[in-house]
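[1] could you work out the structure for the sequence below:
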Amino acid sequence: MTIPPDSADHMRTRIERRVESWIFHSRWLLAPFYLGLIVGLVILLIKFLQELFVFLPQTLSASQSDVILALLTLVDLVLVGNLVLMVIFSGYENFVSKIDVHNHPDRPEWMGKLDSGGLKLKLIASIVAISSISLLKSFMNVDKITDREMGWMVGMHLLFVCSGLILALTDKLSVKK
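    The predicted structure is shown next:
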């Protein structure tokens, strides 16, 4: 028995549509990842509050460098939180579904406008900033860090900076084309 050509094309089209539908709906498999990042953000908040409340009683007796180190630690945690939030928002919007808060007054300007290329640049910029703060903290504690550890930290920071420059250059070149 031979299947007429029109019927075979129709069957192939139905199968193709079904496969494409499964592929399209598979994006929802990413949603638990973003929910997990929200849990990670809560953990980061707990760590931030822990750092804050551990340092508060020492504020009056702390040296200037201890205060700066404590503040740099808090800033570091805030930057990581911002980074996680950017990944949650833009990743969810780019790969899963649009977040329907267009009329909300607190909606960030960049929301819905940050594509994967822009996200990569913001991520590497945040990583460089976080690395800079860690390096600054190390310089302030230079007596507690070996030369080898300091060398690795500086090397890693330079690697992050170079990676950021290469990503930015690549992005700029691809936009021109």
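[2] from now on I want contacts and neighbour counts done on CA atoms only, so please keep to that.
    Noted.
[3] top helix in this protein by residue count?
    helix 64-95 (DSSP state H).
[4] can you tell me what sits against the helix or strand that that one is followed by?
    Sequence order places helix 116-140 as the next helix or strand after helix 64-95, per DSSP states H and E. Helix 116-140 is contacted from outside by 65, 69, 72, 76, 79-80, 83, 86-87, 90-91, 94, 145, 150, 153-154, 157, 160-161, 163-164, 167-168, 171, using CA atoms under 8 Å, 6 or more residues apart in numbering.
[5] ChimeraX command for the buried members of the residues you listed?
    A single ChimeraX command is used to select the members of the contacts of helix 116-140 judged buried by 16 or more other CA atoms under 10 Å:
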select :69,72,76,79,80,83,86,87,90,91,153,154,157,160,161,163,164,167,168
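[6] one more, for comparison:
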Amino acid sequence: MKRLESAFEHFLFSSRWLMAPVYAGLIFALLVLLVKFGKEVWQLSSRVMTASGSEVIIGVLSLVDISLIMSLLIIIMLSGYENFVSKMEDLHAHTDRPEWMGHIGFSDLKIKLIGSIVAISGIELLKAFMNVGNLSDRHLGWMVGIHLTFVLSGLLYALMDRLQGKGH
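    Here you go, the predicted model:
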């Protein structure tokens, strides 16, 4: 019976490799976002001379938005892979290895995720405020409400995480 249990545990442990294609899919998502970023840069640069100040600001905010999402994907891919699939032992001495790699746990990853969602939501809200004349009060109200929900959720999650950490 112990042998069966051991075999099952090895099988269960090996199943973590089923996450590897998910991280490969996130690499594809990075490429898609890179194309979107290039398109935004092209559109912004092609109309920079005729665009109003608010249109330029909205264009730049769109670039920042894409950049935040891409950075978040990098954090999720690298820390998720190291936390759930395999340690990247060969890269520990690499000069370009980010300091946070190997130190972000699942809880830290969730905090970074909610923080990024709040930042992205804030950028979308700022873009909406820059274009407030084209939005209904109801639409703007929903955007503010959703953003505040993200902010409150982030604060509550950070508080719960901090309270839980003090117990250890």
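[7] what's the TM between chain one and chain two?
    Once superposed, the chains reach a TM-score of 0.97 (TM-score structural alignment, normalised by the length of structure 2), with 166 aligned residues with a CA RMSD of 0.7 Å.
[8] wait, what's in contact with the residue most central in space within structure 2?
    Against the mean C-alpha coordinate of structure 2, by CA atoms, centre = their mean, the closest residue is Leu72 at 2.9 Å. If a contact means CA under 8 Å, 6+ apart, then Leu72 of structure 2 has 112-113, 116 as its contacts.
[9] please pull up the equivalent of Arg16 of structure 2 in structure 1.
    Using TM-score structural alignment, the partner of Arg16 of structure 2 in structure 1 is Arg27.
[10] that match and Glu93 of structure 1: what is the separation?
    11 Å (CA to CA, to the nearest Å).
[11] who has more neighbours, the two?
    Glu93 (18 against 13; other CA atoms under 10 Å).
[12] neighbouring contacts of stretch 165-177 of structure 1?
    Residues contacting stretch 165-177 of structure 1 (CA under 8 Å, 6+ apart): 117, 120-121.
[13] pull out the buried residues from those.
    Among the contacts of stretch 165-177 of structure 1, those scoring as buried are 120-121 (criterion: 16+ other CA under 10 Å).
[14] nearest residue to the match of Arg16 of structure 2 other than its sequence neighbours?
    Of all residues not flanking Arg27 of structure 1 in the chain, Val96 sits nearest, at 5.3 Å (CA to CA, 6 or more residues apart in numbering).
[15] now check structure 2 for the residue matching that neighbour.
    That one, Val96 of structure 1, aligns with Val85 by TM-score structural alignment.
[16] again, but for Pro105 of structure 1
    Under TM-score structural alignment, Pro105 of structure 1 pairs with Thr95 in structure 2.
[17] how about Ser65 of structure 1?
    So, by TM-score structural alignment, Ser65 of structure 1 is matched to Ser54.
[18] return the distance of the longest helix of structure 1 from the chain's centre.
    Its chain's average C-alpha position is 9 Å from that of helix 64-95 of structure 1, according to CA atoms, centre = their mean, to the nearest Å.
[19] what's the matching range in structure 2 for the helix or strand hosting Asp171 of structure 1?
    Assigned by DSSP H and E, Asp171 of structure 1 belongs to helix 147-176. On the basis of TM-score structural alignment, helix 147-176 of structure 1 is assigned to residues 137-166 in structure 2.
[20] what's the mean deviation for the matching stretch versus structure 1?
    Comparing stretch 137-166 of structure 2 with its match in structure 1 after superposition yields a mean distance of 0.5 Å (mean CA distance after the TM-score superposition for structure 1).
[21] now do stretch 114-123 of structure 2
    Superposing on structure 1 and averaging over aligned pairs (mean CA distance after the TM-score superposition for structure 1), stretch 114-123 of structure 2 comes out at 0.5 Å.
[22] now that stretch: which residue numbers in structure 1?
    Against structure 1, stretch 114-123 of structure 2 falls on residues 124-133 (TM-score structural alignment).
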